[in-house]
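*Asks:* Following is a predicted model, sequence given first.
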Amino acid sequence: MREVFPQLRRLLAAGEPCAVATVFRTEGSAPRPAGASLVVTGDGAVVGSVSGGCVESAVYELCRQALEDGRARTERFGADDDPFAVALTCGGTLDVLVRVVTGAADDPLRRAVRAEADGRAVVVATVVGPAGSALLGRGLVVGGAGAEGTTGDADLDDAVVRGAGEVLGAGDDARVLRLGAAGPRGGAVEVLVEPVAPPPRMLLFGAVEPVAALTRLGRFLGYRVTVCDARAVFATPERFPDADEVVVRWPVEYLRTTAVDERTVVCVLTHDERFDVPLLEEALRGPAGYVGALGSRRTHRERVDRLLARGVSPVQLGRLFGPVGLDLGARSPEETAVSIVAELIAHRNGGSGAPLRSTDGPIHRSGQRGGRPAAVGAHPRPAVGCGR
């Protein structure tokens, strides 16, 4: 959902009507996960994607219909015996919710866009079932300060707030809650909950060439990127124009005082043990979801010995990706950056990093984010660039 927020923010500021289609459930192999969204503006422009192409035209027409009649609706797309039916070429199934975003101050998506801009984490909760329900498309926004809006049913609101509160801060994956009977209608109600949070952070330490490429890739992947180095002559905005901020400070001091959570990426590319050993010690004792360090195999072995001597435990060292990156045969700074980001994506999504032609099972899968690497020494990592 967050991927279309910049466009939503612009449309809402201009008072332009739009419809938003969001995947709320997938089964089998599906090209986009739950939460993937597509926006259709009043003049017919399109932003985003729900399927990578195979059902976009049909979803586009649903959005146009919603803009005309103002009604929310859901539709299922999947493998079908009817040769003329719209289906996914990958053989999976996806359910799509289409809702109209209004200019009203109480519109849930308007509230979510405002919260994201303010740096607040919230959950957007929207009724998606049963089909034909009068509450379809109704919803509220739940945050740390409470809930805003209503589904139109007080009992359901209470159930949604409880369910969304458990989701808040638990990750960025959209999911459907199946809630019990609510109000006089009775029956189960399905509610899509979509966590909306500020962009995750990518902290890059060391004003070196691969970092310039990593800032571009990090921004492309939706991270808020910070470059930090103690050397003012190298750490300049001119050298890292794609970074959100460039900090001139002793790296470990900056890491101790800046915000780090489970979504944060820390990459150490300083090539100087005065910086990288204390920095890695601090990072591995903290909550960062990915900690990587560039260097040769010999450098990494010496680094591990120094970290053990400083009291870093084997379990903590098991969180360290070093030498960082996948074996792509990288040579240039840009290729090295790609190898690092490839490993990050595989780690975040629970991927193996193996060629797809050598694996079995669905290519598109929900997966579990945030898996941990094996203990240090449990499996060798191929060298990637930088003289390893």
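*Replies:* Nice, thanks for sending it over.

*Asks:* Please count neighbours and contacts with C-alpha atoms only from this point.
*Replies:* Will do.

*Asks:* can you pull out the helices in the stretch 201-350 of the chain?
*Replies:* Secondary structure of the stretch 201-350 of the chain (DSSP state H, counting those that start in this stretch): helices at 209-220, 251-257, 273-285, 297-309, 314-317, 333-349.

*Asks:* Between those, which one is closest to Ala13.
*Replies:* Judged by CA to CA, the one of the helices of the stretch 201-350 of the chain that comes nearest to Ala13 is helix 209-220, at 23.8 Å.

*Asks:* Give me the distance from the closest one to the chain's centre.
*Replies:* Relative to its chain's centre, helix 209-220 lies at 17 Å (CA atoms, centre = their mean, to the nearest Å).

*Asks:* With stretch 300-315 instead?
*Replies:* With CA atoms, centre = their mean as the basis, stretch 300-315 stands 31 Å off its chain's centre.

*Asks:* residues in contact with it?
*Replies:* Glu273, Val277, Leu280, Glu281, Leu284, Arg285, Leu317, Gly322, Pro323, Ala375, Val376 (CA atoms under 8 Å, 6 or more residues apart in numbering).

*Asks:* I'd like to know which of those are buried.
*Replies:* By neighbour count, with 16 or more other CA atoms under 10 Å, those hold Val277, Leu280, Glu281, Leu284, Leu317, Gly322, Pro323, Val376 as buried.

*Asks:* Okay, the first one and Glu343: tell me how far apart.
*Replies:* Relative to Glu343, Val277 is positioned 22 Å away (CA to CA, to the nearest Å).

*Asks:* structure B:
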Amino acid sequence: MSGELAGAAWPMFGWIDDVRAPLADAMRQGRPAALATLYKVEGSAPRGPGAQMLFVDPQDGGGEIAASGYFSGDCIEGDVASHALHVLSDGVPRRLHYGTGSPWIDIRLRCGGALHVLVERVAPDDAAARELLGHAEARRSCRWHSDGTNRRVTQDDGPLLDVYEEPFSLARRHDPVRRLIVSGGDPGALAAARLGALSQFETILLRPDGPFEPPPFPVSRYVRSDPATALAELGMDRWTAYLGATHEDHHDLGGCLAALRGGAGYVGMIGAKSRAPARLDALKAAGATPEDLARLNLSPGVAGLGKSPWEVATGILAEIMQALNPARERA
């Protein structure tokens, strides 16, 4: 069976870290997909256990196979794609072993060690896949259980990955997509929103009474209502970051209070340090508890990067990623 990995010369498919969106696209198009899960790593590797790739059926028997995600920085992706084509064709799952102890001695891992990958076929009407996507839509954690042939999904909050050897199966946790909500419309707020979208966050830009036309760059949603009202409608969770950047306290304070009370994983408000005492007093008067205020990031970001919009946004996004990471990687 022939076929090439689409985008191999410029592998931007590796930017995709969550395979659920391309899986949803494949299912909507009625196209089967091959889901590859890195379930064991020995030694050093660019990705850890639980990393996934998705390969979508080219449908013409010999065209390019579309991929999302990556495992090794171009050491094994092409070969995994070749096996994925066979899995798509015959439906038989494969367990692949690369590196030390592998039967394929011609495939070398630059960083040494060994990688073990399960590749399984997911039909467009797969019930477990529909359930997985349903939990994602509802922003609930769940776990994908599979032995390569039989699949089920449970709503639980266990480790990122469990692997069972005899008989073989794995359970991979999927959390809600990381979400960034930015309120504001100045260059700094727009830089933060754009960088968030480029960083694979579900990015929502709030601009109270802002222009009717959407921003000139892609975001998941553009909302013109007051932040506190918008956050109540959107709902908060620990995979959500909120950044108040309107520079108007009646908007930013209300948004931060709603985010803190809703359990957002990160809450920040841009502004001069000299404004911090008055803002804290206002939040206390509005009912914020000491525990709420301890989670609030005033003048957020990484010091020393600079003060241009992109420099400030880069520091804030780094801080947000660090804050939300434990929710993704908790044991």
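*Replies:* That came through fine. Predicted, not measured: the structure shown is a model, and the values here were computed from it.

*Asks:* re the thing from before, can you tell me which of the buried ones among the contacts of stretch 300-315 of structure 1 comes closest to Asp106 of structure 1?
*Replies:* So of these, ranked by how close each gets to Asp106 of structure 1 (CA to CA), first place is Leu284, at 42.5 Å.

*Asks:* so what corresponds to that closest one in structure 2?
*Replies:* Aligned counterpart of Leu284 of structure 1 in structure 2: Leu260 (TM-score structural alignment).

*Asks:* Tell me if I'm right that that match and Met269 touch.
*Replies:* No - with contact defined as CA atoms under 8 Å, Leu260 of structure 2 does not count as touching Met269 (11.8 Å).

*Asks:* ok, Ala193 of structure 2 touching Ile204?
*Replies:* Yes - if you go by CA under 8 Å, Ala193 of structure 2 and Ile204 touch, sitting 7.5 Å apart.

*Asks:* between the two, what contacts are shared?
*Replies:* The contact sets of Ala193 of structure 2 and Ile204 overlap at Leu180, Ile181, Val182, Val219 (CA under 8 Å, 6+ apart).

*Asks:* could you dump those residues to TSV with neighbour count?
*Replies:* Output for the shared contacts of Ala193 and Ile204 of structure 2, formatted as TSV (neighbours: other CA atoms under 10 Å):
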residue	neighbour count
Leu180	25
Ile181	28
Val182	28
Val219	18
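
*Asks:* on that earlier part again, report the contact partners of the match of Leu284 of structure 1.
*Replies:* Val267, Asp292, Arg295, Leu296 are the contacts of Leu260 of structure 2 under CA under 8 Å, 6+ apart.

*Asks:* Tell me the buried residues within these.
*Replies:* Applying 16+ other CA under 10 Å to the contacts of Leu260 of structure 2 flags Val267, Asp292, Leu296 as buried.

*Asks:* got a list of what Phe24 of structure 1 touches?
*Replies:* Phe24 of structure 1 sits in contact with Ala34, Gly35, Leu94, Asp95, Val96, Leu97, Ala174, Arg175, Val176, Leu192, where contact means CA under 8 Å, 6+ apart.

*Asks:* and it, that one's in a helix?
*Replies:* No - with DSSP: H, G, I helix; E, B strand; the rest coil as the criterion, Phe24 of structure 1 is strand rather than part of a helix.

*Asks:* Distance of it relative to Glu3 of structure 1?
*Replies:* For Phe24 of structure 1, the distance to Glu3 of structure 1 equals 15 Å [CA to CA].

*Asks:* Also Gly289 of structure 1?
*Replies:* 21 Å.

*Asks:* more crowded one of these two?
*Replies:* Between Gly289 of structure 1 and Glu3, counting by other CA atoms under 10 Å, Gly289 is the more crowded of the two (22 against 16).

*Asks:* How about the more buried one: what's its closest non-neighbour residue?
*Replies:* Nearest residue to Gly289 of structure 1, sequence neighbours excluded (CA to CA, 6 or more residues apart in numbering): Glu262, at 4.6 Å.

*Asks:* Mind telling me what that neighbour corresponds to in structure 2?
*Replies:* Glu262 of structure 1 maps onto Arg238 in structure 2, by TM-score structural alignment.

*Asks:* Same check on Leu317 of structure 1?
*Replies:* Per TM-score structural alignment, Leu317 of structure 1 is aligned with Leu293.

*Asks:* which residue sits closest to its match, ignoring its sequence neighbours?
*Replies:* Leu280 (7.5 Å).

*Asks:* what residue of structure 1 matches up with the one you found?
*Replies:* Per TM-score structural alignment, Leu280 of structure 2 is aligned with Val304.

*Asks:* Give me the neighbour count for its match.
*Replies:* Neighbours of Val304 of structure 1 (other CA under 10 Å): 20.

*Asks:* Then Arg249 of structure 1?
*Replies:* Neighbours of Arg249 of structure 1 using other CA under 10 Å come to 15.

*Asks:* And it, what's its match in structure 2?
*Replies:* Arg249 of structure 1 maps onto Ser225 in structure 2, by TM-score structural alignment.

*Asks:* thinking its match is in contact with Pro208, fair?
*Replies:* Yes - at 4.7 Å, Ser225 of structure 2 and Pro208 qualify as touching, with contact defined as CA under 8 Å.

*Asks:* Compute the distance between the match of Arg249 of structure 1 and Asp249 of structure 2, please.
*Replies:* Taken as CA to CA, the span from Ser225 of structure 2 to Asp249 of structure 2 is 15 Å.

*Asks:* again, but for Val92 of structure 2
*Replies:* Per CA to CA, Val92 of structure 2 is found 59 Å from Asp249 of structure 2.

*Asks:* that older thread, between Leu260 and Met269 of structure 2, which contacts overlap?
*Replies:* Taking CA under 8 Å, 6+ apart as the criterion, Leu260 of structure 2 and Met269 both touch Leu296.

*Asks:* So Arg130 of structure 2: helix, strand or coil?
*Replies:* Classified using three-state DSSP, Arg130 of structure 2 is helix.

*Asks:* And Val119 of structure 2, by the same measure?
*Replies:* Applying three-state DSSP: Val119 of structure 2 is strand.
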